[in-house]
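[1] pasted the sequence and its predicted model underneath.
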Amino acid sequence: MGMTAVERLAPRGSTQARSRRVVGLGALVAVLTIVAVASLAVGARALTPGEVWHGLFAAPESDQRLTEIRLIVQTVRVPRTVLAIVAGIALGVGGALIQGYTRNPIADTGLLGVNAGASFAVVSAIALFGFTNPFQYAWFGFLGAAVAGVVVFGLASIGRGAGNPLTLALAGQGITVFLAAMTTAIALSDQAALNALRFWNAGSVAGVGFDVIWPVTAFIVVGLVLALSMLPSLNLLNLGDDVARGLGVNIAMSRTVGIVAITLLAGAATAACGPISFLGLMVAHVARSLTGPDYRWLVPYAGLLGAVVLLVCDIVGRLVVRPGELDAGVVVALLGAPFFAALVWLGKFKNA
């Protein structure tokens, strides 16, 4: 049977290049495993590999020291490690997708107003209802992110510039500025909301339990399934709308599914750990330099890189100010700002 248009035009590369990409994926999985183990061992109290193993798998004992180790590993470090991996994958994939769908090399998941929508909803929930538990206001964060994404996409779908990536970017920026102003106004008028916003806006994977992580992971899995299903058509969209339309791609449907996937990924991750800037931008460019422009490889690479980077930043945050901590979002921003400047200096955006 003959190849389809997608198979003929989507970048495939040589067998050797494909083998290198598979090996690269395996290497990233191995690095992620090592970093995850390190995440379980590093903290205000350092643990040996044996103590980590005991904390994970040993039966409860009467010894106070071993009981304390189990408590540290199972109730503190395992949840934050799992959340860092899940959120990192979501933000990495979301960053790669938003750059692809907008054809904008400096696009980030915040471009759709997702971060601003989540922040506004969290502050509003705390100010109106007095919520203090992350399980309570995380759902408002997800709802705010989703509503903001829908509004931005709706605004970009009407008028003379409907469907244009530039229109989507402008609509997202407008909604982001508006919601940021409203968030500041509410936070300044309510002390509890301001205090919560200071912590939540920093972006942290600490202090969140599995009662939040598991539902968030379910939304992220749905977003990943939608994202992976649209990768061949995303390759064609990046050849230009006219070419993609001529090859049978339903552009409106493809973009709609893509934006839904991005909203689910970024919205769920932001609801759980707050807005984490630059992560999606960074890993998408690193992944592109490793795989080329084929989104069937770029997106999985970006997801794994996102998990590795977020975990490493969380570990660094625990070490640099021991026994205190720097939030992972702060460390990512400190890393992302010079990375962004380096991309500009090296002229990478013109080739993205």
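    Structure's in. What do you need?
[2] from here on, contacts and neighbour counts on C-alpha atoms
    Noted.
[3] any idea which helix or strand comes after the helix or strand containing Val123?
    Per DSSP states H and E: Val123 is located in helix 114-129. The helix or strand immediately downstream of helix 114-129 is helix 134-156, counting by DSSP H and E.
[4] and that next one, what does it pack against?
    Packed against helix 134-156 by the contact rule (3 or more C-alpha pairs under 8 Å, 6 or more residues apart in numbering; DSSP states H and E) you find helix 114-129, helix 165-189, helix 210-229, helix 251-273.
[5] just send the ones you listed back as TSV, with mean neighbour count too.
    Shown next, in TSV, are those (neighbours: other C-alpha atoms under 10 Å):
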stretch	mean neighbour count
helix 114-129	26
helix 165-189	18
helix 210-229	18
helix 251-273	26
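[6] reformat those as CSV; add distance to Val283.
    Listed next are these as CSV, based on distance: least, C-alpha to C-alpha, whole Å:
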stretch, distance to Val283
helix 114-129, 18
helix 165-189, 20
helix 210-229, 16
helix 251-273, 14
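[7] which of these sits closest to Lys350?
    For those, proximity to Lys350 was assessed by C-alpha to C-alpha; helix 165-189 is nearest, at 16.4 Å.
[8] which other helices and strands does whichever helix or strand comes after the closest one contact?
    Remark: after helix 165-189, the chain's next helix or strand is helix 191-200, criterion DSSP H and E. With contacts taken as 3+ C-alpha pairs under 8 Å, 6+ apart, helix 191-200 sits against helix 114-129, helix 165-189.
[9] just to revisit the earlier point, what's the angle between the helix holding Val123 and helix 251-273?
    Angle, helix 114-129 to helix 251-273, by axes from the mean of the first three to the mean of the last three C-alpha atoms, to 10 degrees: 50 degrees.
[10] other SSEs contacting helix 114-129?
    helix 134-156, helix 165-189, helix 191-200, helix 251-273.
[11] compare these and give me the one nearest Trp53.
    Across the helices and strands packed on helix 114-129, Trp53 has its closest neighbour in helix 251-273 (26.7 Å, C-alpha to C-alpha).
[12] show me what that closest one is packed up against.
    When contacts are defined as 3+ C-alpha pairs under 8 Å, 6+ apart, helix 251-273 sits against helix 78-102, helix 114-129, helix 134-156, helix 210-229, helix 231-237, helix 241-246.
[13] ok, and what's touching the fifth one?
    Defining contact as C-alpha atoms under 8 Å, 6 or more residues apart in numbering, one finds that helix 231-237 is touched by 6, 9-11, 100-101, 243-244, 249, 251, 254, 293-296.
[14] use this one as the comparison:
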Amino acid sequence: MSLYKKNKQKSRPLIASFVIIGGFIILLLSLGLSTLYGAAKVDLPTIWKSLIQYNPNETAHQIIRNLRIPRGLAAALIGAALAVSGAIMQGMTRNALASPSIMGVTAGASFMIAVAMAITPQVSSFSMMIWAFAGAGLGAGIVFGVGSISKSGLTPVKLALAGTAVTSMLSALSSGIAIHFNIAKDMSFWYAGGVASVQWTHVQLLAPIVLIGLVVALLLSKSITVLNLGDDVSKGLGQQTFVLKVTATIVVLFLTGAAVAVAGTIGFIGLVIPHITRFLVGVNYQWIIPAAAILGALLLVLADTASRMINPPFETPVGTMTALVGVPIFLYLARREGRGI
């Protein structure tokens, strides 16, 4: 029996409430730590003064208000977006290995960003998101198309293998475009992943998309819980499974596309967090979606803070930090799911 099936315990409302409320409080504290620590040393009184009596002539105030606060907020939004995307994908496909980074969604978004940079070097942040949305859909479409070729249909490991192959192909094409058009230096940011260069403009573009996506995901959560029981059960209860899957897929593409457009490729949050969330709160997606959003935001904020503290004043790519957590769990899940090939 797969880990995904073993985790299908009953919903735990009390624990779920504790996870959401407690996680939110810890997230706020983590955002405080993210604002406090970095290459430039600041203290709590300086942070407080920059919030209530901002002085644009003070270098410390500029660092806090224009660099660290938007960076922390962006990390929280992106972590929430990726975690909820992974939860939706796993719920729709009933596949323990489904996630934006493994199913070709993030690689597709990065590929189209490379195309956009090659065609229009001065592409705006908004246009970058449009290209990323299109690329996310392209990557996901290719993966599911390739995975469906097999006569026995999609299995978790076959889908993961298709995702790995398509991700490698799109990454190679992105590298080729970057070298040919001499944009390798610009593209290196997207490969490493991170929020170091995030500004308020990015947060203003990112926040509405992520918040709307999370609200729609919450509205779909009850239906995804039923869909997770199987298409036959879902149809038997009167659900329009096709419409539900299309809507949920659009939510995933928007959330992931927006995240990749701002932060580049950050893997494994969409894989790890949904599993942790299901283990804690059960299988009711009305609890999974908000809990995954909080835990995903918390993980990326902590990973970004840790990336600044490992080798100061230099920064470790935040994608490396999330991979250190995600790769062992992915290998464990692939081993367990491999029995179903």
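    Received it, and whenever you're ready, just let me know what you need. What you are looking at is a predicted structure, and each value in this text was computed from that prediction instead of being measured.
[15] tell me which of the helices and strands packed on helix 134-156 of the first structure lies nearest to Glu68 of the first structure.
    helix 210-229 (19.5 Å).
[16] residues touching the closest one, excluding its own?
    Here helix 210-229 of the first structure makes contact (C-alpha under 8 Å, 6+ apart) with 79, 83, 86, 90, 93, 97, 134-135, 138, 257-258, 260-265, 268-269, 272, 296.
[17] read off where that helix ends up in the second structure.
    Mapped onto the second structure using TM-score structural alignment, helix 210-229 of the first structure spans residues 200-219.
[18] how about stretch 116-126 of the first structure?
    Per TM-score structural alignment, the counterpart of stretch 116-126 of the first structure in the second structure is residues 107-117.
[19] now swap in stretch 275-289 of the first structure and tell me
    Aligned by TM-score structural alignment, stretch 275-289 of the first structure falls on residues 265-279 of the second structure.
[20] burial of the aligned partner of Arg245 of the first structure in the second structure, as a residue count?
    Alignment note (TM-score structural alignment): Arg245 of the first structure maps to Lys235 of the second structure. Burial of Lys235 of the second structure is recorded as 14 neighbouring residues (other C-alpha atoms under 10 Å).
[21] any idea how far Lys235 of the second structure is from Thr93 of the second structure?
    Using C-alpha to C-alpha, to the nearest Å, we find Lys235 of the second structure at a distance of 15 Å from Thr93 of the second structure.
[22] same check, this time on Asp304 of the second structure
    Asp304 of the second structure is 30 Å from Thr93 of the second structure, by C-alpha to C-alpha.
[23] who has more neighbours, the two?
    Taking neighbours as other C-alpha under 10 Å, Asp304 of the second structure and Thr93 compare with Asp304 leading, 26 against 18.
[24] what's the counterpart of the more buried one in the first structure?
    In the first structure, the residue paired with Asp304 of the second structure is Asp314, using TM-score structural alignment.
[25] which secondary structure element is home to its match?
    helix 295-319.
[26] go ahead and name everything in contact with the helix or strand following that helix.
    Next helix or strand after helix 295-319 of the first structure toward the C-terminus (DSSP H and E): helix 328-346. Applying C-alpha under 8 Å, 6+ apart, the set of residues contacting helix 328-346 of the first structure from outside is 202-205, 275-279, 282, 309-310, 313-314, 316-317, 349.
[27] report the angle between the axes of helix 328-346 of the first structure and helix 191-200?
    Orientation of helix 328-346 of the first structure against helix 191-200 (the same axes, to 10 degrees) gives an angle of 60 degrees.
[28] quick check: closest non-adjacent residue to Ala132 of the second structure.
    The shortest distance from Ala132 of the second structure to any residue other than its chain neighbours is 4.3 Å, reached at Ala109 (C-alpha to C-alpha, 6 or more residues apart in numbering).
[29] tell me, how many residues neighbour the aligned residue in the first structure for Met321 of the second structure?
    In the first structure, the residue matched to Met321 of the second structure (TM-score structural alignment) is Val331. When neighbours are defined as other C-alpha under 10 Å, Val331 of the first structure has 20 of them.
[30] do you know how far Val331 of the first structure is from Gly26 of the first structure?
    Distance from Val331 of the first structure to Gly26 of the first structure, by C-alpha to C-alpha: 26 Å.
[31] please apply the same query to Gly347 of the first structure.
    To Gly26 of the first structure, Gly347 of the first structure is 30 Å away according to C-alpha to C-alpha.
[32] aligned to Glu7 of the first structure, what sits in the second structure?
    Under the alignment by TM-score structural alignment, Glu7 of the first structure pairs with no residue in the second structure.
[33] sorry, slip of the keys, the one I care about is Leu32 of the first structure.
    That one, Leu32 of the first structure, aligns with Leu27 by TM-score structural alignment.
[34] skipping adjacent residues, who's closest to its match in space?
    Per C-alpha to C-alpha, 6+ apart, closest to Leu27 of the second structure is Leu298, 5.2 Å.
[35] what's around the one you found, how many residues?
    Leu298 of the second structure is flanked by 26 other residues according to other C-alpha under 10 Å.
[36] and the one 3 residues further on, by the same measure?
    Using other C-alpha under 10 Å as the criterion, Val301 of the second structure is surrounded by 29 other residues.
[37] and for Gly55 of the first structure?
    By other C-alpha under 10 Å, the residues close to Gly55 of the first structure number 23.
[38] now it: closest residue in space that isn't a chain neighbour?
    Per C-alpha to C-alpha, 6+ apart, closest to Gly55 of the first structure is Arg70, 3.9 Å.
[39] how close does whatever residue of the second structure lines up with the one you found sit to Trp48 of the second structure?
    Using TM-score structural alignment as the criterion, Arg70 of the first structure maps onto His61 of the second structure. Going from His61 of the second structure to Trp48 of the second structure by C-alpha to C-alpha gives 10 Å.
[40] please apply the same query to Ser34 of the second structure.
    Applying C-alpha to C-alpha, the value for Ser34 of the second structure to Trp48 of the second structure is 14 Å.
[41] show me which of the two is the more surrounded one.
    More neighbours surround Ser34 than the other of Ser34 of the second structure and Trp48, with 24 against 13 (other C-alpha under 10 Å).
[42] enumerate every residue touching that one.
    Applying C-alpha under 8 Å, 6+ apart to Ser34 of the second structure gives the contacts Arg68, Ile69, Gly72, Val301, Leu302, Asp304, Thr305.
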